[in-house]
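Participant: requesting a structural model of the entry that follows:
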Amino acid sequence: MCYHISLTKKDETIRKRFEIPQSDLNVYTPFYHRNGFEQEAIYIIKDSQPVHFASAYWGMLPESYNINQRGTFLKKSNTLNARAEGLLESPLFHKPIKNNRCLIIADGFFEPHAFNGKNYPHYITYKDNSIMGIAGIYTALDEHVFTVSLITTLANDYFKKIHNKKNTLGEYRMPLVLDESDELDWLDTNLKIEQVNKLLSSFTNKEFESYPVSKEVMNAHVNSNYAHILNKVDYPELHTLF
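Facilitator: Model prediction:
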């Protein structure tokens, strides 16, 4: 599961990376930590407008819902994440994976590392600290209100060492970070199902780095959207560094 991301980059960096118009960035406010259960926006690029930038609510709602029902819906059905396996069979996700794909824009994400019965949040980013496009699906509740789920996949060996506790299905998971060369394909509205499935089995070729950060990341009662939440924290009890 992945419920925590960052996007700290300046407008110009995002504009150049995705070749989007400057006017789109009027909706953009950088953040150091976004908890998916919060009300604040995350940012996406939709398949229907692949050179435009939009804000979205994290946690996909059915199209028949309105945004005021988000809190109640997420308590009943946690849609912050969507498992890559079985998307086409899901009553909620089968239509969006065919017709409403998006990139979730981030420059890092946070995952818990379990050690001696306690969790130690780790921040994961590219070694060059560049922007990543995470595979997502979305619904449009109206012309300007979008809700989104972040797609996760089975973890590779690197991520198994970080998020080292299995979920209720006995799996290790990681966000489906697309390789930059696959991003436009993911947004292609003419993509065939076999091509979608191929991308759902893909992953970025770039190298990551990770390190432990403050436990305030996992504390819902603390506003942890501040610059030094990304600073490395030395926990003497941790003997393994990534």
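
Participant: contacts, neighbours, all on C-alpha from now
Facilitator: OK.

Participant: where exactly do the strands run in this protein?
Facilitator: 4-7, 31-35, 42-46, 54-58, 81-83, 101-106, 108-115, 118-126, 132-140, 146-154, 173-175, 177-178, 208-212 (DSSP state E).

Participant: for these, which one sits closest to Lys161?
Facilitator: In terms of C-alpha to C-alpha, the element of the strands of the chain nearest to Lys161 is strand 108-115, at 7.9 Å.

Participant: show me what contacts the most centrally placed residue in the chain?
Facilitator: With distances taken as C-alpha atoms, centre = their mean, the chain has Leu150 as the residue nearest its mean C-alpha position (4.8 Å). By C-alpha atoms under 8 Å, 6 or more residues apart in numbering, the contact set of Leu150 is Cys2, Leu80, Asn81, Ala82, Ile104, Ile134, Ala135, Gly136, Ile137, Pro175, Leu176.

Participant: excluding chain neighbours, what is closest to the last one?
Facilitator: Using C-alpha to C-alpha, 6 or more residues apart in numbering and skipping the chain neighbours, the partner closest in space to Leu176 is Thr152 (5.1 Å).

Participant: for that neighbour, what are its contacts?
Facilitator: Met1, Cys2, Asn81, Ala82, Arg83, Ala84, Arg173, Met174, Pro175, Leu176.

Participant: before we go on, could you also do this sequence so I can check it against the first one:
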Amino acid sequence: MCGRFALFSPLERLANRVGASAPENTLRPRYNVAPGTWIAAIHQPSEDAAPIVDEMWWGYRPKWAKGSGNQPINARVETVATNAYFKSAFAKHRCLIPADGWYEWVKNSKPKQPYFICRKDREPLFFAGIFTERDDGSLGCAIVTEPGRGSAAEVHDRMPLILDDDSLEHWLAPDITDHETIKQMVRHIDADLIEYWPVSTAVNKPAEGQGDELINPA
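Facilitator: Here you go, the predicted structure:
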């Protein structure tokens, strides 16, 4: 799964990677992004429009659920195209969620021991996401996850679906709606690019801080 991540790279740099304009108000660096908060996401409004950086609520609940449906933060890649709750968004409303890394916890560790997982070269990541209009008119999103790969699987059996550079444009393209076509055109990054290390248990409580010390090796 992916239940916490960090984003501290400048959004202008990330937006340029996919031909999107940077937002006027630069978001502050966040080292402990938690569900149920506003996060930066990139989506393409229409086939003729350029991608844009938008704020989305990290919690996916379609407008048609009328405020009573579940509000998942993740969607499994194995079922996102067929699950009734997600399939419309997968076909028509895909987004990228930029991050510099994410946190996972080893199961059954006491106290819960967090690990920070990122690229070995410290390059930013783009998580595959889906989004929907919520009942209040805002946008809400979920991060697509896949089975853990490479060293990330040593920490948790699930991880975000991290797209390689050649897949970013295809993932955003609103005119590509067929499941099999998306599957053929989209690739995840090489698992050998990923590494991890243990960090402070202060990560376990987002209210305790958002400083860069959270990603330092414990």
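
Participant: what's the TM-score here?
Facilitator: Once superposed, chain against chain, the TM-score is 0.86 (TM-score structural alignment, normalised by the length of structure 2); 213 aligned residues with a C-alpha RMSD of 2.5 Å.

Participant: out of the contacts of Leu150 of structure 1, which is nearest to His122 of structure 1?
Facilitator: Cys2 (11.8 Å).

Participant: just to check, the closest one is in contact with Asn81?
Facilitator: Yes - in this structure, Cys2 of structure 1 is within contact of Asn81 by C-alpha atoms under 8 Å, at 6.8 Å.

Participant: what's the counterpart of Thr181 of structure 2 in structure 1?
Facilitator: If you follow Thr181 of structure 2 across to structure 1 using TM-score structural alignment, you land on Gln195.

Participant: give me the neighbour count for that match.
Facilitator: 13 (other C-alpha atoms under 10 Å).

Participant: against Glu207 of structure 1, how distant is it?
Facilitator: According to C-alpha to C-alpha, to the nearest Å, Gln195 of structure 1 stands 25 Å off from Glu207 of structure 1.

Participant: next: Leu80 of structure 1.
Facilitator: Per C-alpha to C-alpha, Leu80 of structure 1 is found 25 Å from Glu207 of structure 1.

Participant: looking at those two, which is more packed in?
Facilitator: Remark: of Leu80 of structure 1 and Glu207, Leu80 carries more neighbours, 23 against 9, as counted by other C-alpha under 10 Å.

Participant: quick revisit: let's see if you can find the most crowded of the contacts of Leu150 of structure 1.
Facilitator: So for these (other C-alpha under 10 Å), the most neighbours sit at Gly136, 30 neighbours.

Participant: would you agree it is in contact with Asn99?
Facilitator: No - look at Gly136 of structure 1 against Asn99 with C-alpha under 8 Å: they stay out of range, at 11.6 Å.

Participant: one step back: of all the contacts of Thr152 of structure 1, which two lie farthest apart?
Facilitator: It's Cys2 and Ala84 that sit farthest apart of those, by C-alpha to C-alpha, at 13.1 Å.

Participant: any idea how far the residue nearest to Gly67 of structure 2 when sequence neighbours are not counted is from Val203 of structure 2?
Facilitator: Leaving aside its sequence neighbours, Gly67 of structure 2 sits nearest to Asp135 (C-alpha to C-alpha, 6+ apart; 6.4 Å). To Val203 of structure 2, Asp135 of structure 2 is 31 Å away according to C-alpha to C-alpha.

Participant: looking at those two, which one has more neighbours?
Facilitator: A count of neighbours by other C-alpha under 10 Å puts Val203 above the other of Asp135 of structure 2 and Val203, at 25 against 16.

Participant: distance of the counterpart of Leu125 of structure 2 in structure 1 from Asp107 of structure 1?
Facilitator: Aligned against structure 1 by TM-score structural alignment, Leu125 of structure 2 finds its counterpart in Met132. For Met132 of structure 1, the distance to Asp107 of structure 1 equals 6 Å [C-alpha to C-alpha].

Participant: so for these two, which sits in the more crowded spot?
Facilitator: More crowded of Met132 of structure 1 and Asp107, by other C-alpha under 10 Å: Met132, with 23 against 19.

Participant: what sits against the more buried one?
Facilitator: Met132 of structure 1 is in contact with Ile105, Ala106, Asp107, Gly108, Tyr126, Val177, Leu178, Glu180, counting by C-alpha under 8 Å, 6+ apart.

Participant: you'd agree Pro23 of structure 2 is up against Val53?
Facilitator: Yes - counting by C-alpha under 8 Å, Pro23 of structure 2 does reach Val53; the two are 6.4 Å apart.

Participant: quick one: which of the two has more around it?
Facilitator: Neighbours were counted for Pro23 of structure 2 and for Val53 using other C-alpha under 10 Å; Val53 has more, 21 against 15.

Participant: what about the residue nearest to the more buried one when sequence neighbours are not counted, how many residues close to it?
Facilitator: Excluding its sequence neighbours, the residue lying closest to Val53 of structure 2 (C-alpha to C-alpha, 6+ apart) is Ile42, at 4.5 Å. Each residue near Ile42 of structure 2 was counted by other C-alpha under 10 Å, and the total is 24.

Participant: show me what Ile42 of structure 2 aligns to in structure 1.
Facilitator: Here Ile42 of structure 2 is matched to Ile45 in structure 1, going by TM-score structural alignment.
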